[in-house]
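Novice: sequence? don't have it. structure:
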């Protein structure tokens, strides 16, 4: 493999794995926020207790995914300097600010709010505590916005001018309102909510298959997860179609590949515009990824719609085949989201910044051997983090709410002193 192929493989693998953390984090946190709000303001003490346990159970799974995901995000930052220094030299003046803002929001604001929420159980007023988890959700989506602003510039560069071989920002407003970023953010948010809702519904179905005694807790979780995923999965298809006109206008080759016609004509036009070269991306990869995403999106939408109907008189909780289907559906949104990422990123090849900077020109001056080593190390590290994450999530999900340690009350130390119990969030 060439140096460019190794660098692309490394970035594709690490970004794809990191994306699995992101999509679940963004999908779970609004659901946890809804659960906490319902728990905090429930008038019936019994319902409040059940909903609080529900919040702590799903909140713990969210915190595990967030904590490990942060590590993958930190590791990814090194790749820009290691493999793609040409990208930083050309576009650093433009998307450096969005990336910096994303880092400030994700690693400072979001983490701070989350830490206060974790350790705030039993220590804060309910209104303040609930506000914190909503702030976590808000900053999570704000972080996604800034990432897509940077990525949107790579898809459809706007608000800049090139001086001495480098791009300089001239219109910050155009950058912030880039249609390639905003419509993609809507699609991302709905896809994340679909993923989070299906995850909650699938884990709840698993516990009903085990004939759990926590019927009220997992019944409420199952209903919420299904309603969120049903609504989101319907509109995520709509948001996906809204991107078609944008792609046709800004990336004609990707549009031609997706439509299956006009590729040769667009290739000839791009040669006239940008000079000799192969401007056709991997057609089979893009089409297969698009088909997978579309089929899964429609399948999930259908399954969740039928499941919501079966919630009437709790038929769903008693029909084991339907519960098995919900459990088996959990991986589907993750696969679909990776397919969407492949269409978005691979479809603009050979450009790294569309129409301005090619992949070959952005590659760092690093030897093939060095890239081979870094590629193997990065992929192995990310796979290890992914395995660790899902092992922990599976373990705590199977154990159920009784094993939840987020916000639990520990007994006082046996030292003969009259010390009040301490609430902790340690794992």
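Specialist: Arrived safely, thanks for sending. Note that the structure is predicted; figures quoted are calculated from it, not measured.
Novice: drop to CA atoms for contacts and neighbour counts, all remaining ones
Specialist: Will do.
Novice: contacting residues around residue 86?
Specialist: 361-364 (C-alpha atoms under 8 Å, 6 or more residues apart in numbering).
Novice: what's the distance between the closest residue to residue 183 other than its chain neighbours and residue 344?
Specialist: Of all residues not flanking residue 183 in the chain, residue 243 sits nearest, at 6.5 Å (C-alpha to C-alpha, 6 or more residues apart in numbering). Separation of residue 243 from residue 344 (C-alpha to C-alpha, to the nearest Å): 10 Å.
Novice: the two: who's more crowded?
Specialist: Shown here are residue 243 and residue 344; by other C-alpha atoms under 10 Å, residue 344 has more neighbours (19 against 16).
Novice: in a helix, that's where the more buried one is, yeah?
Specialist: Yes - per DSSP: H, G, I helix; E, B strand; the rest coil, residue 344 lies within a helix segment.
Novice: which parts of the protein are strands?
Specialist: Applying DSSP state E to the chain gives strands spanning 160-163, 166-169, 351-353, 357-358, 408-410, 422-424.
Novice: so what touches the fifth one?
Specialist: Read that as strand 408-410. So strand 408-410 is contacted by 421-425 (C-alpha under 8 Å, 6+ apart).
Novice: presented hereafter is structure B, for comparison with structure A:
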């Protein structure tokens, strides 16, 4: 493999694995925030105790995913300088600011709010504590916005001018309102909510299959997960289709590949505009990924709609075939998300910054041997982190609320003892 191929493989593998962490983090945190809000403002002590345990159970799974996932995010920042110095040199003046803001939000604001929420159980007033988890959710989506602003520039560069072979920002507003970023943000947010909803519903369904004693806790979780995934999966398909006019206008070759027609015409047009070169991306990968994403999206939307209907009179719980179906659905949104990432990134090849910088011109002057070692180490590390993450999540998810350690502070235990005494009295 050439140095370019190794650099692309390394970035594709690490980014793809990191994305699986991100989509679950963004999907779970709003659900945890909803659970915590309901728990904090429920007056009935029995229901409040159940909802608080629900919040702590799902919050712990979220914290595990976030803690391991943030390690993979740190590596992403370094790769721009290590393997893609040409990109940093050409576009660093433009997307350096969005990446810096994303780092400040994700690694400072979001982490700070999350840490205060984790250690605030039994110590903070309920209004402050609930506000913190909503701030975590807000900063998570703000972080995604800034990443997509940077990525949107690479997909459809706007608000800049090239001087001396480098891009300089001339219109910050155009960068922030880039259609390639805004529509993608809506699609990503809804895909994440679908992932989080299906995950919550699937784990809850598994506990009903095992005849859990935590009936009320998992019934509430199941209802929330099914409703969120049903609504989000419907709109994710709608917003996904809204990206097609943007792609048609900004990336004619990707549009031609997705339509499976007009590829030769698009190639001829790009030859006239940009000179000699092969402007056709890996067509099979783009089309198959698009088909997989579309099929899964429609399948999840249909099945979650049926699940919402079956919530009536607990039919969803009583019929094991439906609960098994929910469990089997858990991997689907992750596969669809990976497919969407392939369509977005592979579909714009051979451009790194569309129409301005080709991939082969952005790779750092690093030996093939060095890149081979770097690629092997990074991929092995990311696979190990992903395996660790899902081993921990699976272990704690299957153990249930009794294994939850989040919020198990002395003040919280005292408060639970007070509640139990009140109920006994």
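Specialist: Good, I have the coordinates. What you see is a predicted model, and the numbers here were worked out from it, not measured in a lab.
Novice: right, so the strands of the first structure: which one is the most enclosed?
Specialist: Greatest average neighbour count among the strands of the first structure goes to strand 351-353 (a mean of 22), per mean count of other C-alpha atoms under 10 Å.
Novice: among the contacts of strand 408-410 of the first structure, which pair sits farthest apart?
Specialist: 421 and 425 (13.2 Å; C-alpha to C-alpha).
Novice: and the two? Which one has more around it.
Specialist: Using other C-alpha under 10 Å as the criterion, residue 421 of the first structure and residue 425 rank with residue 425 on top: 18 against 11.
Novice: what's the spacing between the counterpart of residue 146 of the first structure in the second structure and residue 65 of the second structure?
Specialist: Residue pairing (TM-score structural alignment): residue 146 of the first structure is matched to residue 146 of the second structure. Remark: distance between residue 146 of the second structure and residue 65 of the second structure (C-alpha to C-alpha) = 21 Å.
Novice: also residue 85 of the second structure?
Specialist: 30 Å.
Novice: with neighbour numbers in mind, choose between those two.
Specialist: The residue with more neighbours, out of residue 85 of the second structure and residue 65, is residue 65; 23 against 18, by other C-alpha under 10 Å.
Novice: is it true that the match of residue 146 of the first structure touches residue 105?
Specialist: No - in this structure residue 146 of the second structure lies outside contact range of residue 105 using C-alpha atoms under 8 Å: 9.2 Å.
Novice: residues in contact with the equivalent of residue 54 of the second structure over in the first structure?
Specialist: Applying TM-score structural alignment, one finds that residue 54 of the second structure aligns to residue 54 in the first structure. By C-alpha under 8 Å, 6+ apart, residue 54 of the first structure lies in contact with 35, 217-218, 221, 401.
Novice: redo that, cut-off 10 Å
Specialist: Residue 54 of the first structure sits next to 32, 35-36, 39, 48, 214, 216-218, 220-221, 400-401, 404 when contact means C-alpha atoms under 10 Å, 6 or more residues apart in numbering.
Novice: now these as JSON lines including neighbour count?
Specialist: Formatted as JSON lines, the contacts of residue 54 of the first structure follow (neighbours: other C-alpha atoms under 10 Å):
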{"residue": "32", "neighbour count": "25"}
{"residue": "35", "neighbour count": "23"}
{"residue": "36", "neighbour count": "26"}
{"residue": "39", "neighbour count": "23"}
{"residue": "48", "neighbour count": "17"}
{"residue": "214", "neighbour count": "16"}
{"residue": "216", "neighbour count": "14"}
{"residue": "217", "neighbour count": "21"}
{"residue": "218", "neighbour count": "26"}
{"residue": "220", "neighbour count": "16"}
{"residue": "221", "neighbour count": "25"}
{"residue": "400", "neighbour count": "18"}
{"residue": "401", "neighbour count": "20"}
{"residue": "404", "neighbour count": "21"}
